[in-house]
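[1] dropping the sequence and predicted coords here.
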Amino acid sequence: MGTKNKLKALIFDCDGVIAETERDGHRVAFNRAFKEAGLDVEWNIEEYGELVKIAGGKERMKAYFKRYPDIYPPERFDDELINKLHKRKTEIFMDMSAKGELPVRPGIRRIIDEAHERGIILAVCSTSNEKSVVSLLQAVLGPQRLNWFNAIFAGDIVKAKKPAPDIYNLVKEKFNLEGPECFVIEDSRNGLLAAKAAGMHCLITVSFYSEHEDFSEADLVVSSLGEPDLPAKVIKGHQNLDASSIKYIDIDTLEKML
């Protein structure tokens, strides 16, 4: 049981964890990029909820266009066009981030500050484009906190995206860590499966698109990390924790689950 165990690395997914970016950020940026390119494509909230289950923006577009070959002929909607659209979508998303259109989720800054004070390794592992991730972190965390991160792994850095564990395994390799020394904060089943396959602990903060997913393998599932004045709701508890006493998630909470 956990308080003797020390957490060595705190790893964040980005979209849906750091900020509620999928519905109000990436979806909107995709639609603006499609419109600019003169394409009659607009992903509504419900439709994007299905697409978001596919890890990676380029992969999302490929899957969507492939469904309707008569409307989006493969010879035109090829890798070159998809890469071009994705590049523009990334620029739009970065601009949205810089303008502060995507607010940080509760408890994120607080737990990053605490981890930094304790000398815990901080990392981000995201399937999103690296420029999108860095621009969002810069906007919602500020340059000082961004500099505290020991590693940002993003985009196509690994061949197999979540639910494959590859991106989380990179953290273990880079910092010579064992899986149980790491805690991942995720918001999706794909992310949970990736973290668990890497042998890591995983806490889920549900996001707009993920709240109905199956998180049975998670160590803890909460509505958010919470703040002293904005309590987290425990959705699935942990045997080492008294769920009724949890107001917000801090490093001590995580270490009790190690």
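    It's in. Numbering: from 1, shown residues only.
[2] use CA for all of it now, contacts and neighbours both
    Noted.
[3] now the helices for the chain?
    Along the chain, counting by DSSP state H, helices occupy 21, 27-36, 45-51, 57-67, 79-98, 108-117, 130-148, 166-175, 189-197, 251-256.
[4] quick one: buried residues of the last one?
    Under the neighbour-count criterion of 16 or more other Cα atoms under 10 Å, helix 251-256 has 251, 254-256 buried.
[5] picking that back up, so can I have JSON lines of the helices of the chain showing distance to Leu220?
    Output for the helices of the chain, formatted as JSON lines (distance: least, Cα to Cα, whole Å):
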{"stretch": "helix 21", "distance to Leu220": "22"}
{"stretch": "helix 27-36", "distance to Leu220": "28"}
{"stretch": "helix 45-51", "distance to Leu220": "23"}
{"stretch": "helix 57-67", "distance to Leu220": "28"}
{"stretch": "helix 79-98", "distance to Leu220": "29"}
{"stretch": "helix 108-117", "distance to Leu220": "16"}
{"stretch": "helix 130-148", "distance to Leu220": "24"}
{"stretch": "helix 166-175", "distance to Leu220": "19"}
{"stretch": "helix 189-197", "distance to Leu220": "11"}
{"stretch": "helix 251-256", "distance to Leu220": "9"}
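[6] this is the other structure I want to compare:
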Amino acid sequence: MIQTVIFDMDGVIVDTEPVHHYAYNQHFKQLNIIVSPEMYASFTGNSTKNIYERLKEAYNLEDDVPTLVEIKRNLFNDAFDNKEDLYLLDGVEDLIKDLYSNGMQLVLASSSANVTIERIFNRFNLHQYFTHKVSGEDFPKSKPHPAIFLKAAELAQTPVENCIVIEDSTNGIQAAKSAEIYCIGYDSFHSKMQDYSKADRVISHFNELDFNTIKNIK
């Protein structure tokens, strides 16, 4: 029986991708580099630190990675605070409340930085529903490495066979499967150039899930 649901955040709980896209592109202009849509799509599910490690190597950037990360994070924070039309994805709040009210443990495992997770959880009052929040910035390797999901299961004190992951990215789905955790792929209209073939189940709206459906996944 499933005891713990591990949620990704960006693209699953809230669509902050337009804000990230704006911040990254502002920074790319400052750095005078051109990043292809294909390369940008491959970043999905990676931590900001890992993304800038790749960019520094690919474009021989002068600034060190912490400096690059800080500049991008400041651009994101300014855009996030000024963006009024930022909402939870359709149906996810109802699912979170349904799972929580029925005693399901909820854990967040996001590649976003801790400060970004806190910003979003504060804005949408989500702290009350989740027992743990795990950030990708605390791991040397990003998704598709399974470390973040293994840590989430460990913190939940739940065997991986009693967990599920809800993910929207190729890298996240691969990370869940490498952790040997059942994975539901969320393929929404926000998703771009992601591969859901390795997911155990694919949904296009959160109304396809509820407590009873998830509890009995085998």
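    Ah, there it is. What you see is a predicted model; the values in this text were computed from it and never measured.
[7] TM-score for the pair, please.
    The TM-score (TM-score structural alignment, normalised by the length of the second structure) is 0.86; 218 aligned residues with a Cα RMSD of 2.5 Å.
[8] before we move on, the earlier item: I'd like the buried residues of helix 251-256 of the first structure as TSV, with distance to Asp24 of the first structure appended.
    Formatted as TSV, the buried residues of helix 251-256 of the first structure follow (distance: Cα to Cα, whole Å):
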residue	distance to Asp24 of the first structure
Ile251	29
Leu254	29
Glu255	33
Lys256	34
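[9] nearest to Glu114 of the first structure, out of those: which one, please.
    Ile251 (7.1 Å; Cα to Cα).
[10] translate that closest one into the numbering of the second structure.
    Using TM-score structural alignment, the partner of Ile251 of the first structure in the second structure is Phe211.
[11] correct me, but its match touches Asn102?
    Yes: using Cα atoms under 8 Å, Phe211 of the second structure is in contact with Asn102, at 7.0 Å.
[12] ok, Leu61 of the second structure - contacts?
    31, 55 (Cα atoms under 8 Å, 6 or more residues apart in numbering).
[13] Lys215 of the second structure versus that one, what's the distance?
    48 Å (Cα to Cα, to the nearest Å).
[14] equivalent analysis for Asp98 of the second structure, please.
    From Asp98 of the second structure to Lys215 of the second structure the distance is 12 Å (Cα to Cα).
[15] give me the number of residues near Ile167 of the first structure?
    26 (other Cα atoms under 10 Å).
[16] just tell me what it corresponds to in the second structure.
    Match for Ile167 of the first structure (TM-score structural alignment): Ile148.
[17] ok, the residue of the second structure most remote from its centre to Lys49 of the second structure distance?
    Distance from the C-alpha centroid of the second structure peaks at Glu62, with 28.6 Å (Cα atoms, centre = their mean). Distance of Glu62 of the second structure to Lys49 of the second structure, given as Cα to Cα: 15 Å.
[18] same question for Val160 of the second structure.
    Taken as Cα to Cα, the span from Val160 of the second structure to Lys49 of the second structure is 27 Å.
[19] ok, back up a step: for Asp13 of the first structure, find the nearest of the helices of the first structure.
    Taking the helices of the first structure one by one with Cα to Cα, helix 189-197 is closest: 7.6 Å.
[20] for the residue in the second structure that Thr127 of the first structure lines up against, give me its contacts.
    Mapped onto the second structure by TM-score structural alignment, Thr127 of the first structure lines up with Ser111. For Ser111 of the second structure, the contacting residues are 8, 45-48, 135-137, 142-143, by Cα under 8 Å, 6+ apart.
[21] swap in Asn32 of the second structure?
    Asn32 of the second structure neighbours (Cα under 8 Å, 6+ apart): none.
[22] now Lys84 of the first structure
    So Lys84 of the first structure contacts nothing (Cα under 8 Å, 6+ apart).
[23] what's it aligned with over in the second structure?
    Counting by TM-score structural alignment, the partner of Lys84 of the first structure is Glu70.
[24] how near is its match to Asp78 of the second structure?
    12 Å.
[25] repeat that for Asp85 of the second structure.
    On the measure of Cα to Cα, Asp85 of the second structure and Asp78 of the second structure end up 14 Å apart.
[26] which of those two has more neighbours?
    Set side by side, Asp85 of the second structure and Asp78 show more neighbours around Asp78, with 12 against 6, by other Cα under 10 Å.
[27] what lines up with Leu203 of the first structure in the second structure?
    Per TM-score structural alignment, Leu203 of the first structure is aligned with Ile184.
[28] just give me the neighbour total for Glu50 of the first structure.
    11.
[29] which position in the second structure pairs with it?
    That one, Glu50 of the first structure, aligns with Ala41 by TM-score structural alignment.
[30] what do you get for Met61 of the first structure?
    Checking TM-score structural alignment: Met61 of the first structure goes with Tyr52.
[31] grab the nearest non-local neighbour of that match.
    Of all residues not flanking Tyr52 of the second structure in the chain, Val65 sits nearest, at 6.0 Å (Cα to Cα, 6 or more residues apart in numbering).
[32] cool, Phe124 of the second structure as well?
    In space, Phe124 of the second structure is closest to Leu88, 7.7 Å off (Cα to Cα, 6+ apart).
[33] can you name the residues that contact that neighbour?
    Contacts of Leu88 of the second structure by Cα under 8 Å, 6+ apart are 13-15, 124.
[34] that one maps to what in the first structure?
    Residue correspondence to the first structure (TM-score structural alignment): Leu88 of the second structure is matched to Val104.
[35] sorry, back to before: number of residues surrounding the closest residue to the match of Thr127 of the first structure other than its chain neighbours?
    Excluding its sequence neighbours, the residue lying closest to Ser111 of the second structure (Cα to Cα, 6+ apart) is Gly136, at 4.0 Å. By other Cα under 10 Å, the residues close to Gly136 of the second structure number 24.
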